[in-house]
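# need a 3D model of the following:
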Amino acid sequence: MNHLRVLVTGSRTWQDTDTIHNALLAAWTDAIEADYDGITVIHGGAAGADTIADEWARAHRSDGVQVKKYEADWEGPCTSTCPPGHRKARRGGTEYCPFAGHRRNQQMVDTAPVVLAFQHAGSTGTADCIRRAEKAGALVRRWTA
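You can find the predicted model right below:
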């Protein structure tokens, strides 16, 4: 199947489902008109915009919509580019890598030529993904709340 990969990035506090649904419907329509079989919705698996996009994609599977989730590996090992001593502590004694979200954002950006960004209250994770997408030359469409 020839699907257009569409990355949805957005704030965990985004609640406007209609805006995301309409943006995804427009992306799907554009893809069909451009002779794609449908779209694959890419997202990071977080609450808010990602969850809304995931639910929309799953509800439209019969229309040629697929979904791919890229979750950040917060507790996993760091990479060679991580500075020594940068891990942060969580309650309960576990540690996490604060750069895991950035690595995940880059992985998603590397796969999608179209990015739909839903930023609420200046979300820094969404801003990071937008910067990466623009640097990669992706088509970025933005909504703010």
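# use CA for all of it now, contacts and neighbours both
Noted.
# which elements pack onto the strand with the most length in the chain?
In the chain, assigned by DSSP state E, the strand with the most residues is strand 3-10. Identification of packing neighbours for strand 3-10 by 3 or more Cα pairs under 8 Å, 6 or more residues apart in numbering; DSSP states H and E yields helix 17-33, strand 38-43, helix 49-59, strand 114-119, helix 124-136.
# any idea which of these is most buried?
Sort the helices and strands packed on strand 3-10 by mean neighbour count, taking mean count of other Cα atoms under 10 Å, and strand 38-43 sits at the top with a mean of 26.
# from the chain's centre, how far out does that one sit?
10 Å (Cα atoms, centre = their mean, to the nearest Å).
# still on that earlier bit, and the angle for the longest strand of the chain with helix 17-33?
Angle of strand 3-10 versus helix 17-33, following axes from the mean of the first three to the mean of the last three Cα atoms, to 10 degrees, is 160 degrees.
# can you check which of the helices and strands packed on strand 3-10 gets nearest to Tyr96?
helix 124-136 (16.0 Å; Cα to Cα).
# to compare against the first, here's the next sequence to fold:
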Amino acid sequence: MADVRRVLVTGSSTWADQQTIAEALLEARRAAIQDGAEGIVVVHGACPTGVDKIAADWAEHNDVAQEPNPADYGTHGPNAGSVRNQHMVGLGADLCLVFIDNCASALCRRPKPHESHGAHHTADLARRDGIAVRKWTT
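As a prediction, this is how the structure comes out:
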């Protein structure tokens, strides 16, 4: 099997800065190739908006393999996003790119502003698993 680096991309569904994500993914691909890998695979949560959508579009337009991991709300209910994030981290990655907006949930009772919950949680899980994490915030 070809040596490819797994790049886990996670972030806020409200993130709109395509250029920052594109630059981060280009840099990850360049670094992987410089280290002798054939390229990268972009691992994401398959959310139809925000970071996941931008990363998926970038991979498609740059002929880069991707591994979508949609949340299964039918099976896991309201915890589906968290279960999916734990699964993605558990699959392993060489690098985790995190793009976080402030929490925009009307249901959240924590004092604002603070970072969006899912992406922050995924970054923490990745760090605990020894995955290198690079983070951008708005």
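# in JSON lines, list the helices and strands packed on strand 3-10 of the first structure along with distance to Arg142 of the first structure.
Below are those laid out as JSON lines (distance: least, Cα to Cα, whole Å):
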{"stretch": "helix 17-33", "distance to Arg142 of the first structure": "10"}
{"stretch": "strand 38-43", "distance to Arg142 of the first structure": "15"}
{"stretch": "helix 49-59", "distance to Arg142 of the first structure": "12"}
{"stretch": "strand 114-119", "distance to Arg142 of the first structure": "5"}
{"stretch": "helix 124-136", "distance to Arg142 of the first structure": "9"}
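# nearest to Ala89 of the first structure, out of those?
Of all those, the one in closest proximity to Ala89 of the first structure, counting by Cα to Cα, is helix 124-136 (19.3 Å).
# what range in the second structure does the closest one sit on?
Using TM-score structural alignment, the residues of the second structure aligned to helix 124-136 of the first structure are 117-129.
# and the contacts of that stretch?
Outside of stretch 117-129 of the second structure, the residues within contact range by Cα atoms under 8 Å, 6 or more residues apart in numbering are 10-12, 81-82, 85-86, 89, 96, 98-100, 103, 132-133.
# of these, which pair is most distant in space?
Cys103 and Ala132 (23.6 Å).
# so the two - more neighbours on which side?
It is Cys103, of Cys103 of the second structure and Ala132, that has more neighbours when counted by other Cα atoms under 10 Å, with 18 against 15.
# ok, the closest residue to Ala132 of the second structure other than its chain neighbours to Leu125 of the second structure distance?
Of all residues beyond its chain neighbours, the one nearest Ala132 of the second structure is Leu95 (4.9 Å), with distances taken as Cα to Cα, 6 or more residues apart in numbering. To Leu125 of the second structure, Leu95 of the second structure is 12 Å away according to Cα to Cα, to the nearest Å.
# swap in Gly118 of the second structure?
11 Å.
# likewise Phe99 of the second structure?
Noted for Phe99 of the second structure: a distance of 15 Å to Leu125 of the second structure, by Cα to Cα.
# just Asp3 of the second structure next, same as before
For Asp3 of the second structure, the distance to Leu125 of the second structure - Cα to Cα - is 24 Å.
# and if you look at Ile131 of the second structure?
Taking Cα to Cα, one finds Ile131 of the second structure at 9 Å from Leu125 of the second structure.
# please apply the same query to Trp136 of the second structure.
17 Å.
# same deal with Ala93 of the second structure?
Ala93 of the second structure is 12 Å from Leu125 of the second structure, by Cα to Cα.
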